[in-house]
Structures are given as structure tokens and as C-alpha cells.
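Asker: Dropping a prediction and its sequence here:
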Amino acid sequence: MKLTTTLPARISVDNSSQKTAITATVKNEGTRESADIRLLVVGFDGLKVTGVRGCDAVAAKDLPAGSNSAFSCPVGALGAGRSKSYAVDATFDLGGTGRICLPVQSADGKKTFWQQGPVPFGTTNPSPNAPATPLLLGTDNKPVGPGGDQLPKTGAGRDVLPLGAAGAALIAAGAAGVWWSQRRPRQRS
């Protein structure tokens, strides 16, 4: 038995709700049926798994180290050349990075046959003003900048105003000094 998993090469995250859908697939690429197995779907960092159809949430005390969420999917025995897919609901914080991990284990969880990840989903070209941001598997996320009607801050900001006012006051004082020094006293007759 040769067990593997696959994830989509690309997912899309709704920019307002941060929700996304992922398909996790476990496959037996071997020539004989597998033993009873389970698939874990584990979220890390900014990717939080909120539900997997047909699977049970892993209790917080039993989560893998460093993870924020996990679901356990009982696959059973998987025939040679067969696969089984699971619809995964998740949220992705576009302000950070997010990773997912798919371990394939014995039904009792004592032996791991295969593990994909943790692998990142991300983009190097965030689109905060679009309805959704596409994320690519295996790409570290470049966090999104300001969204909505707010533009990124560039150039001189408010910090320059006090310095500009002080500079203008010095120029005015210098001009007054030049005028004062060149005044000629009136002669009285």
C-alpha cells in the first residue's frame, strides 16, 4: 500500500469573511487494499479548519503541537488505486501566513503512513480591494496591506508638518532680521 494525499494547487479566500473551501484527498497508489486508516486535516497559523464533512473535530487538548485546529476523518480500508475526498471549510487570515497538514494514520492513530505538510497557502500579490484573494499551495503569504478606501501611506506624512512650520518661522525671522539691519535711521533737520 502506498498512501498519499493531495490538496488543490489554488484556493480562493473571501476578503470580507476570510472563508475558504479546500478539498483534501487521500489516495492509495499501491497494488493492495490498505488497512483501516484515518486522515487528519490540521490548520496552523492563519489557516483555521472550521469543519470537514463526515469528520470529527479533534479536542483542543489533543491538537498536534503548534496547530490551531484539526479534524479526524475515518477513511476505513482504501482499495488499490482508490481515493476519497473531503470538503474542508476553513478561514484564512490574509494579514498573516497559514499552513495546512494532512497526516494519514492507522485508525487508532498509532502509526503515520504519510504526511503532507505543513505546507503554506499564500500569495505574493495580495488583492485587498477584490472580492476574493487567490492563494497558491506552497507559497508563503505576503500579508495584505490596507484595504477598502484606504491607500498605503507613502511619501511625507503628518510628521513633516511641525518641521515645516519651524522652518517657515526661521525663514520669516531671518527676513525680518535682514530688513531691520538694513533700515537707515532718518535724519532730522
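Answerer: Received, thanks. Computed from a predicted structure; not experimentally measured.

Asker: From here on, just use CA atoms for contacts and neighbour counts.
Answerer: Will do.

Asker: any idea how far residue 119 is from the spatially most central residue of the chain?
Answerer: For the chain, the residue nearest the mean C-alpha position is residue 97 (3.4 Å; C-alpha atoms, centre = their mean). Going from residue 97 to residue 119 by C-alpha to C-alpha, to the nearest Å gives 11 Å.

Asker: Ok, residue 10 next?
Answerer: 13 Å.

Asker: what sits in contact with each of the two?
Answerer: residue 137 (C-alpha atoms under 8 Å, 6 or more residues apart in numbering).

Asker: more neighbours, these two?
Answerer: Neighbours around residue 10 and residue 119, counted as other C-alpha atoms under 10 Å, are more numerous at residue 119. The numbers are 18 against 14.

Asker: In the helix or strand where the more buried one lies, which residues are buried?
Answerer: Assigned by DSSP states H and E, residue 119 belongs to strand 112-122. Neighbour-count burial for strand 112-122 flags 114, 115, 118, 119, 120, 121, 122 (criterion: 16 or more other C-alpha atoms under 10 Å).

Asker: try this one next to it:
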Amino acid sequence: MSYRRRAAIAGSLVAASFSTVVIFSAVAGAENGGPGSDQGGKAVDRAPAGVELTTLLPERISVDNSSKKTGITATVKNDGSKESDDIRLLVVGFDGLRIEEVKGCAEIPEKDLPEGSNSGFSCPVGKLGAGKSRSYDVEASYDLTKEGRICLPVQSADGSRTFWQQGPVPFGTANPSPDAPATPLLLGTDNEPVTPGGDELARTGVGREALVPLGAAGAVLVAVGAAGVWGARRRGES
């Protein structure tokens, strides 16, 4: 696996707690796990002994075709035998999927978002006990004329380590229904938008193989597909 291929993406995210972000490209083979799934997830940095952090996204969501609104439940779990240290969960939207609000979380300023993303929130989880989980209600919009992806990294409170990352993973449908009240979308499915111009699909965001500069920060982001892994590592004092 090309798990360790990476390109740095800089930025201090919300408040002083955010640190440099790195995009990892990898193939993640997680299977669907019921109503909540860790599909597209991958461990990045080693968690403390006895701590096993993962995330779950719903296998299905539904987008209102009039308002373009949808709701997503983002869950962070500790499947280990020991309580974690203070952690945080990031919820980041890409392409046609925009994160509008995550209750109890702080919005990431636009200037600090990773290249290729359009929105994001940082959720202070705190310590998470063994066998415990915490869920967040995510309000999002989805432009069904585009593809859409979401990413859930689980990090140490200071952002120096990323213990787990789910995504960027797509929600989508191969059978759009623009005349219906709502369009159901499946996790891990590339969206095939209805386009007025024929058979060619709308391609949005950064090309999967491209390197894109991060403006003044001078960092780059490796755009990844549904099985990409987005982690964070402290790169020293600036």
C-alpha cells in the first residue's frame, strides 16, 4: 500500500489548537458495518496502548431536492480497553457536500481550510472512555450537480497526531432522481450528477492525481478518492 505517500498542507486551524495538516494517500478496505460504517477509514498515528479510536458515518443519507439540505450523524468511538486522552474530531466537506453546522463544534475559518475542501468544523471531544462513543449532528447541504465527499479525522487535542481518519469518502448515487422530493445517497458511492449537457459527468474539486499549491502557505494537497486518508502531524515550531 502507498500508505506513507504524503504531501503537507499547512494552516493553523480553529483557535490556537490547530496545527499543520498532512494528506495521506492510501487504499482503505474497511467494509460496511451496519447502520453506521467506518468505510474509507484508516489508522494513521499509533494511539496510546489500550485505546482504539474509529469513526462511523451513516450508510445512507437523503438530500431534499428543493432545499439541498441533508443531515449526517458523525460518531467517534473508543473500542479499546482504556480511556483516551483529550481528543478532537474534525468534520470537513469537499466538492458538492458543504458542512453548514455541527452542534457543539467550532467552524474552521475559510483561510485555514485544506485545499480542495469547502467547509469544516472542529469538535472538542475530551476524554473518551473505553467502549464509549460520542455522536454529532451534522447539518449539511449537497449540490447534486456535483460529487460530494466528507472527511472525519480524529486527532489529539493539540492536533499533533491523527489516530484515525475516515475519508475523504463520497456520498452519492448512480441513479439520480431530480423529480422526486428527495434523493437517497449511499456512503462510498461516487455521485453521478444529472447534467444538462449529455453523458459526461460533472468533475469538481481537485483532480485525484494532481498536486495543488496551498496559496501563501506553500504546501500541497494530494487529492484523493473515497479511500484517501487525511491525517495531521506536528511539523515542529514555525
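Answerer: That came through fine. Only a predicted model underlies this, so the values are computations on that prediction, with no experimental measurement involved.

Asker: TM between them?
Answerer: The TM-score (TM-score structural alignment, normalised by the length of the first structure) is 0.76; 148 aligned residues with a C-alpha RMSD of 1.3 Å.

Asker: What is the most widely separated pair among the buried residues of strand 112-122 of the first structure?
Answerer: The distance between the two most remote of these (C-alpha to C-alpha) is 23.3 Å, for 114 and 122.

Asker: how near is residue 94 of the second structure to residue 37 of the second structure?
Answerer: 19 Å.

Asker: okay, those two: which has more neighbours?
Answerer: Each of residue 94 of the second structure and residue 37 has its neighbours counted (other C-alpha under 10 Å); residue 94 has more, 26 against 22.

Asker: Looking at the first structure, name the residue matched to that one.
Answerer: Alignment note: residue 94 of the second structure maps to residue 44 in the first structure; criterion TM-score structural alignment.

Asker: What are the boundaries of the strands in the first structure?
Answerer: Assigned by DSSP state E, the first structure shows strands spanning 3-6, 10-14, 19-28, 36-45, 47-52, 56-57, 67-77, 83-92, 98-106, 112-122, 132-137.

Asker: In a markdown table, list these along with distance to residue 177 of the first structure.
Answerer: Listed next are the strands of the first structure as a markdown table, based on distance: least, C-alpha to C-alpha, whole Å:
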| stretch | distance to residue 177 of the first structure |
| --- | --- |
| strand 3-6 | 78 |
| strand 10-14 | 63 |
| strand 19-28 | 66 |
| strand 36-45 | 63 |
| strand 47-52 | 65 |
| strand 56-57 | 79 |
| strand 67-77 | 68 |
| strand 83-92 | 63 |
| strand 98-106 | 63 |
| strand 112-122 | 62 |
| strand 132-137 | 61 |
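
Asker: Which of those sits closest to residue 143 of the first structure?
Answerer: With C-alpha to C-alpha as the measure, strand 112-122 is the member of these nearest residue 143 of the first structure (8.7 Å).

Asker: so what does that closest one touch, helix or strand wise?
Answerer: strand 3-6, strand 98-106, strand 132-137 (3 or more C-alpha pairs under 8 Å, 6 or more residues apart in numbering; DSSP states H and E).

Asker: now these as CSV including distance to residue 40 of the first structure and mean neighbour count?
Answerer: Formatted as CSV, these follow (distance: least, C-alpha to C-alpha, whole Å; neighbours: other C-alpha atoms under 10 Å):
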stretch, distance to residue 40 of the first structure, mean neighbour count
strand 3-6, 11, 18
strand 98-106, 5, 23
strand 132-137, 18, 20
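
Asker: got JSON lines for these, with distance to residue 32 of the first structure too?
Answerer: Listed next are those as JSON lines, based on distance: least, C-alpha to C-alpha, whole Å:
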{"stretch": "strand 3-6", "distance to residue 32 of the first structure": "11"}
{"stretch": "strand 98-106", "distance to residue 32 of the first structure": "16"}
{"stretch": "strand 132-137", "distance to residue 32 of the first structure": "30"}
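
Asker: Minimum distance to residue 69 of the first structure: which of the ones you listed has it?
Answerer: strand 98-106 (9.8 Å).

Asker: what's the matching range in the second structure for that closest one?
Answerer: Counting by TM-score structural alignment, strand 98-106 of the first structure pairs with residues 148-156 of the second structure.

Asker: mean shift between that stretch and the first structure?
Answerer: The superposed stretch 148-156 of the second structure is, by mean C-alpha distance after the TM-score superposition for the first structure, a mean 0.2 Å from where its aligned residues fall in the first structure.

Asker: Need the counterpart of residue 143 of the first structure in the second structure.
Answerer: With TM-score structural alignment as the criterion, residue 143 of the first structure lines up with residue 193 in the second structure.

Asker: Contact partners for the closest residue to that match other than its chain neighbours?
Answerer: Leaving aside its sequence neighbours, residue 193 of the second structure sits nearest to residue 145 (C-alpha to C-alpha, 6 or more residues apart in numbering; 4.7 Å). Taking C-alpha under 8 Å, 6+ apart, we find residue 145 of the second structure in contact with 96, 193, 194, 195, 202.

Asker: Much appreciated, bye for now.
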